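Engineer: below is the structure, and that's it, no one-letter string:
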């Protein structure tokens, strides 16, 4: 029976009836065909209940595997005394439905990175499927300040937080318009054996700033428990407030979720970034308690401010070209209209000398190296292989027509005072954010029409708008009746025109 229980660790969950049958089959094979008298079924069930205590053999398969492959020795702890000394990265499906770019309703994956010393979430991105390029972009966002965006309240500025903004600003000018989220440079990143984290793309991106990558043991999620707990907390503190929340399994899923006003992927990404700055970074964490005063729990921002006093701050020597180097690459041709990537056209006047030209890279068939940010569709960067002058920035042609959450931002550079952020302002911001997220995007009051009807309506509006700009024709006033003119005026003779005959000789006289 112990052998049958051991075989069930990595298999699908079955009932006790199957385990008793498997026990009998194992017994027959070991006894070489001899008839063995088994106890009653009640006795076998009592024995099975005793041997499966705490193993979840007939329960959750995830819990069963975790218990079976867990640590047998006492848990240890990897101490981290400085920001960035140890960081953890992982991804998990997000329990909410979103509306993707093509209008299809689906689920996305959340990939995040957390600092062990301060519990700061340095970056978190949403993608339909996590790939190696997504992990590389996550690393680039970790070492880049989170800029304030239009619509965010001033309480979320770093200058109004507990972070030592004035001191950090003298070392790093990038923090002038930053939000209240620390910039942390990783020294070591702990990850699992997911394809996105052990890929050549992510390892090369970590090798560029000299970051050590430490994969955890297989089947040992407890070795990166901080990021596991953080991803679970996102579901309870943020995701369940969104429309289209599915729950963590089918038993907790509601009905007609696709009929709710769902957020798009870019809109949900912006809400998540705002929630991390407003809620997570200002929420007291149980793992950040003062050893001398255990009753005092720090927030991630408070813990970072305390560790900066002891460890100092080293500004990231990451120029704009270094940031572009960390982004994923693609190879495209430079045409007369520009560069087309995923049905978006990018162009720049600086591409004039590269159009319809061979890049000189024979291995790539003359294509040009293009770096792009999957989370920022507003611009791309093209490497100039001929001049060797660096990168050429090309913008999306229709950037001015559609609202892009991560597009160009207009900043107010007027210097303002630095009042301290109050807890009431942050609490009000978080409450407003959750209420706005739960309401979903604004829906039009008009019923949804087929695509053909919308196209016809748009063409009609375009035609009417073009004609409405013209001055209205004024009907000429009817002339006054001339008393001297005859009452019945005869009309002139009407001479009809002949029809055009293409076969007729044009030089023939009529």
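Structural biologist: Nice, I can see it. These numbers were taken from a predicted model, which means no experiment stands behind them.

Engineer: going by C-alpha atoms from here, please, whenever you check contacts or count neighbours.
Structural biologist: Noted.

Engineer: contacting residues for residue 271?
Structural biologist: By C-alpha atoms under 8 Å, 6 or more residues apart in numbering, the residues touching residue 271 are 433, 437.

Engineer: list the contacts for residue 187?
Structural biologist: Counting by C-alpha under 8 Å, 6+ apart, residue 187 touches 84-87, 210-212.

Engineer: just the residues you listed now: which is nearest residue 308?
Structural biologist: Using C-alpha to C-alpha, residue 84 is the member of the contacts of residue 187 that sits closest to residue 308, with 11.4 Å.

Engineer: alongside the first one, take a look at this:
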């Protein structure tokens, strides 16, 4: 009662104490506060603040800033003072100071001064303040600020050299401060390394941009309480060369992954050539809501993680871009099909903060683990960037896209049973759990499994093609499909109205066009319609591969006459118009063939062309049987009186 305090910028007097509350009065103002709230926030009026004073630092901070050897010397000195100065003794005080000075090898005056400081502040009073002083360099604060501005200007630019940054910094600094001294070269380089720490100006440009977009405040973290609560989708380019099996093209691939945030388990994975489309995102969502098998089956297989229909879905796309594209701007994640499926299943597409890769650190770490544990060991690995690429990687062993995806899916099974440092149970903090173990603990604790309520769920993720049913079936993009389920509906109009009135909805999987799906309107069951050329394929054929194959068959400069084709080839080769490797090799072999006739070729002619053309002309002059019609004409020529031939068409 009656104590004077300085609290919240005003002087107060304690007028009442009531248990844990204190009533304060300042002139005509009263304030009731919780007593523990005054600890550290209030101070006596007669105790001025020590801001900038000699005792500004805490004693614990001062002692913690010493090395073990420095701390040991201070403790030895304190023990000497305890024995010679502070202990009870009949020896005069001055003589004791002299004895302490002899042991410490200092003057009696210094011993007296240090003993006084030891009595006042303890061990912290014996610390030489020079040991804790920061090292000062001859660099002006204005120069540091200018250097930071120059470093910030290279966030979205290509990597500079340190010499270039220093030259620009000095020029800008002298422009703003004419006549001011600039640091020496050695000091400037050392100071530049200190200021660039964490900026990566001279490192990876992608990492530099990512760090620049990092939030400046407290980094929050989204936490899941059970499996299936949050599922994160992301897309990244894969650092492995691949080849498309049908077209034979070298292609870049993009990997789209769906990860359960709670257990880090992979729920869906798809590898696509060139770039990811909205259909690929729908395919990954289909894998999330259906049980998956990772790798070939074995006797020791355990059920793969399956969360059913996730409650919340975070869809983010990186692709070939260095920044994260929020779902609001990612077209493949905001397609009509994806939004319709998520709305039907009750999945919420939650947008993340724009240009913040820190919003999905778990899946970014998965991509790094994938590269370090699997991709680096493949023969077709090309590195994360062009500077990391080896020589003639394309000429080494390669993988077709389906083969590479099969390798990825088999590795995911290994990943699920590998201990993860980022997974731990609060009750068992010393145990590193694998994603499969974390998933099992989560399901045992939460016990939540949201199962899809309809067998038609798979069709929700496929494309709809509206077609009429003809006598031969249905035709989609030049491909004909047929099946027994169409027998009762051939030539009939569908009961559907709207923009495609009278046509039938056919569900198409763009990743495998060998089969499409038709729903019988009477029984509401789904039937498979097979492509007429599907028996000739032993692997899935995508719609993109089918389109590219058709383009190859429709190329120009296609000749019926072989001689004209060869003449055209060599004519274009002599003009330098042949650019393909295969055509160049063929033209060289034709031009290098020796002449077979005894007659010497004319000057300037190509012997191989003349001989080959003459040979083709002789072949044309001979009677040949080209097809069945030639057989009929030859028969009529030899039997002019014959009535005709009877042909049975089966």
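Structural biologist: Structure's in. What do you need? As the structure is a prediction and not an experimental result, all values here were calculated from the model.

Engineer: tm score of chain vs chain?
Structural biologist: After superposition, the two chains reach a TM-score of 0.66 (TM-score structural alignment, normalised by the length of the first structure), with 389 aligned residues with a C-alpha RMSD of 3.6 Å.

Engineer: residue 262 of the second structure: how many residues sit nearby?
Structural biologist: 22 (other C-alpha atoms under 10 Å).

Engineer: hang on, the earlier thing: buried subset of the contacts of residue 187 of the first structure as a ChimeraX selection?
Structural biologist: Of these, the buried ones go into a single ChimeraX selection, burial set by 16 or more other C-alpha atoms under 10 Å:
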select :84,85,86,87,211
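
Engineer: what's the closest of the contacts of residue 187 of the first structure to residue 239 of the first structure?
Structural biologist: residue 87 (23.5 Å).

Engineer: might you report the residue contacts of the closest one?
Structural biologist: Counting by C-alpha under 8 Å, 6+ apart, residue 87 of the first structure touches 113-116, 186-190.

Engineer: for the stretch 51-200 of the second structure, just list every one of the helices.
Structural biologist: Here the stretch 51-200 of the second structure has its helices, by DSSP state H, counting those that start in this stretch, at 59-64, 68-81, 93-104, 108-121, 141-152, 162-176, 185-195.

Engineer: what's the span of stretch 169-185 of the first structure from first residue to last?
Structural biologist: Stretch 169-185 of the first structure has its terminal residues 16 Å apart, counting by C-alpha to C-alpha, to the nearest Å.

Engineer: on that earlier part again, top of the contacts of residue 87 of the first structure by neighbour count?
Structural biologist: Most surrounded of these: other C-alpha under 10 Å gives residue 113, at 29 neighbours.

Engineer: on average, how far is the host helix or strand of that residue from the matching bit in the second structure?
Structural biologist: Element membership for residue 113 of the first structure (DSSP states H and E) is strand 105-115. Comparing strand 105-115 of the first structure with its match in the second structure after superposition yields a mean distance of 0.8 Å (mean C-alpha distance after the TM-score superposition for the first structure).

Engineer: outside of that strand, which residues touch it?
Structural biologist: Identification of contacts with strand 105-115 of the first structure by C-alpha under 8 Å, 6+ apart yields 83-100, 120-130, 135, 138, 142, 226-227, 230-231, 258.

Engineer: ok, 6 Å please
Structural biologist: Strand 105-115 of the first structure has contacts (C-alpha atoms under 6 Å, 6 or more residues apart in numbering) with 87-94, 97-99, 120-129.

Engineer: so it corresponds to what in the second structure?
Structural biologist: Mapped onto the second structure using TM-score structural alignment, strand 105-115 of the first structure covers residues 250-260.

Engineer: what does stretch 238-246 of the first structure give?
Structural biologist: Counting by TM-score structural alignment, stretch 238-246 of the first structure lines up with residues 374-382 of the second structure.
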